[in-house]
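I need the structure of the sequence given here:
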Amino acid sequence: MLKDFFSKKRKYATIPNEDSKIDIPEGLMKKCHHCNKIYYRKEMNKNMNVCPNCDYHHPLRAWDRIGSLFDEETLEEWDRDLTTTNPLEFPGYEEKVDKDRQKTGLQEGVVTGKGVMNGQETAFSVMDSSFRMGSMGSVVGEKITRAIENAKNESLPFIIFTASGGARMQEGVLSLMQMAKTSVAVKRFSEAGGLMISVMTHPTTGGVTASFASIGDYNLAEPGAMIGFAGRRVIEQTIREKLPEDFQTSEFLLKHGQLDKVVHRHDLKNLLTVLLSMHAQGRENA
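Prediction:
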């Protein structure tokens, strides 16, 4: 059976059912959770974690996304050493954060900084759902707020890539306060003439959706991303109606006027470059 996997003619195998077990060297292959095809991990990485068969957009790690968009020699990371404490003394919280640091190599669930994309310098924040599911705690909110303020002070546009399960429950009201703090920072940035582009990826939910993710000058999203505030089951129980199958997907939001565009990951860099250059020319001509 291993011969089939390593055959030049066959790049993937289908798992017929959950009980089937295939002995594959650890880390060599990756399964698409949408179509169940199995690929070489290198092949998926080369395709920016988009399934070559069904085009499903798997989550992309923060630094992988940054590397796909910005010139490496231009990158400057901000507030890397800003780390989470345990303000409410929630049991086991520090241990879970430390475990995620070791697993991801990140200090927190967002990377912020600035860099050059096709000749256009911009500030950025990139959330990573592999760190505490991208949940927004006080440090995540602080780093995003500082990034927006730095963009304002340096007269740079600001791009944010969101991926979050919502507010971080272990920090209680301190987490919820980040919704107001980040939104106020965006408001001040906008009043100063700043350009903000929000790119929502799978999943963008809860307090992140209800704050900075939805108030960009351009609100974009990747295909098939789940975007919403409350969960589907909660909404159905509240309104006592069955929701459409595509409810809370990026395509559903686009159809109902809540997004400007759904953009394939392979096309995103070109579109962002066009938007950045267009507004740069507008500032020069003003």
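
When you work out contacts or count neighbours from here on, use the C-alpha atoms and nothing else.
OK.

how much space is there between the closest residue in space to Leu88 that isn't next to it in sequence and Pro87?
When the adjacent residues along the chain are set aside, Leu88 lies closest to Glu171, with 6.3 Å between them (C-alpha to C-alpha, 6 or more residues apart in numbering). When distance is defined by C-alpha to C-alpha, to the nearest Å, Glu171 is 7 Å away from Pro87.

The structure of the following sequence is requested for comparison with the preceding one:
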Amino acid sequence: MERRSKSGTAEADVVVQDGSGRTGDGARRAGGDDRAASGADAARGPRAKRGVPEGLWLKCDGCGATIYRKEAEEILNVCPQCGYHWYVSAAQRIGQLLDTGTFEEWDANLRPTDPLGFRDKKPYADRIVAEQKRTGLADAALTGTGMIRARRVACGVTDSSFIMGSMGSVVGERLTRLVERATESRLPLIIISASGGGARMHEGILSLMQMAKVSAALARYSKAGGLFISVLTNPTMGGVAASFASLGDLVFAEPRALIGFAGPRTIKATIRVELPKGFQTSEFLL
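The predicted structure follows:
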């Protein structure tokens, strides 16, 4: 198409048409918009790929298999391939063991203190507060009563997530009161141990004396004719294994649970001897 200028010379109109059918200035503007959009996309970078939601799968430490978390939870956090037992919190164990809605906690008001003003990497008082916030527990033991198939029992659980389940003054006191109430009420007693820390060094001799205190209460309970069932889970070590955890009328243990006094690495480093395979596991101790 031509048009005449005032001087009479012919000028050619440049006709530009884009894919949308727009021509001329509209197409040029559209092209600019497209370039701007492309630039914005480039600035944002490549679109993120959708990954697998975190925590959906578990890797078994026993056989290395990858297990769907929901599948493991349906069978009480046990690997369906090899029977490996994952960590279970004290609250979860209570839920697994007792009839739904029957648990009544005892001595929930007991709180640990720092009688020695102990400090390692940080003050013990600060460590207690941090552990309480992280775990939601007051200390490493949960005690109370509930029903199993409509039969009332006294029940205690230690939790390795709170300073490795170590036994300080509060843990010892709660367990002692648990045993004494079971004695008074003539209740069967179940204690599930998950204590890798033994006696809690932060409380010194006050912690060590809990071993004797709980054991003495169990002796009185046994003399009164009580039935004490002790369940050892991974890990059950140190002063806990050396006291109440080993005193059950019936003692059960998780498969491949670490059970003993000093840990295998400590023993190996001390006596410099290669230890037998599976040393200090529940199967080895049979």
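
Give me the TM-score for these two chains.
Once superposed, the chains reach a TM-score of 0.77 (TM-score structural alignment, normalised by the length of the first structure), with 233 aligned residues with a C-alpha RMSD of 1.8 Å.

quick one on the thing from earlier: so what's the residue nearest to Leu88 of the first structure up against?
Taking C-alpha atoms under 8 Å, 6 or more residues apart in numbering as the criterion, Glu171 of the first structure is in contact with Asn86, Pro87, Leu88, Phe90, Gly137, Ser138.

Over to Leu137 of the second structure?
Going by C-alpha under 8 Å, 6+ apart, Leu137 of the second structure touches Glu131, Phe162.

and the alignment partner in the first structure of it, which of the three is it?
Aligned by TM-score structural alignment, Leu137 of the second structure pairs with Leu106 of the first structure. What DSSP: H, G, I helix; E, B strand; the rest coil gives for Leu106 of the first structure is coil.

Next, work out how far apart Leu106 of the first structure and Ile227 of the first structure are.
For Leu106 of the first structure relative to Ile227 of the first structure (C-alpha to C-alpha), the value is 24 Å.

need the next SSE after the host helix or strand of Asp34 of the second structure, C-terminal direction.
In this structure, Asp34 of the second structure sits in helix 24-44 according to DSSP states H and E. Next along the chain after helix 24-44 of the second structure, taking DSSP H and E as the criterion, comes strand 57-59.

got a list of contacts for the very next helix or strand once past that following strand?
Next along the chain after strand 57-59 of the second structure, taking DSSP H and E as the criterion, comes strand 66-68. By C-alpha under 8 Å, 6+ apart, the surrounding residues in contact with strand 66-68 of the second structure are Leu56, Trp57, Leu58, Lys59, Cys60, Cys79.

what do you get for stretch 201-213 of the first structure?
Contacts of stretch 201-213 of the first structure (C-alpha under 8 Å, 6+ apart): 58-59, 136, 160-167, 176, 179-180, 182-183, 186, 198-200, 219, 221-222, 224-230.

Output the residue interval of the first structure matched by stretch 236-255 of the second structure.
Stretch 236-255 of the second structure corresponds to residues 204-223 of the first structure when matched by TM-score structural alignment.

can you give me the strands in the second structure?
Using DSSP state E, the strands of the second structure run over 2-4, 10-12, 57-59, 66-68, 104-105, 141-148, 151-158, 189-195, 228-236, 250-253.

Reformat those into JSON lines and put distance to Ala30 of the second structure next to each item.
Below are these laid out as JSON lines (distance: least, C-alpha to C-alpha, whole Å):
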{"stretch": "strand 2-4", "distance to Ala30 of the second structure": "25"}
{"stretch": "strand 10-12", "distance to Ala30 of the second structure": "22"}
{"stretch": "strand 57-59", "distance to Ala30 of the second structure": "48"}
{"stretch": "strand 66-68", "distance to Ala30 of the second structure": "50"}
{"stretch": "strand 104-105", "distance to Ala30 of the second structure": "71"}
{"stretch": "strand 141-148", "distance to Ala30 of the second structure": "69"}
{"stretch": "strand 151-158", "distance to Ala30 of the second structure": "69"}
{"stretch": "strand 189-195", "distance to Ala30 of the second structure": "69"}
{"stretch": "strand 228-236", "distance to Ala30 of the second structure": "68"}
{"stretch": "strand 250-253", "distance to Ala30 of the second structure": "74"}
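
Pick the most deeply packed of the ones you listed.
strand 189-195 (a mean of 27; mean count of other C-alpha atoms under 10 Å).

What residues in the second structure pair up with stretch 3-11 of the first structure?
Aligned using TM-score structural alignment, stretch 3-11 of the first structure spans no residues in the second structure.

aligned partner of Gly137 of the first structure in the second structure?
In the second structure, Gly137 of the first structure lands on Gly168 (TM-score structural alignment).

how close does its match get to Ala130 of the second structure?
For Gly168 of the second structure, the distance to Ala130 of the second structure - C-alpha to C-alpha - is 16 Å.

quick one: which of the two has more around it?
Gly168 (28 against 13; other C-alpha atoms under 10 Å).

So the more buried one is in contact with Ser207, correct?
Yes: using C-alpha atoms under 8 Å, Gly168 of the second structure is in contact with Ser207, at 4.7 Å.
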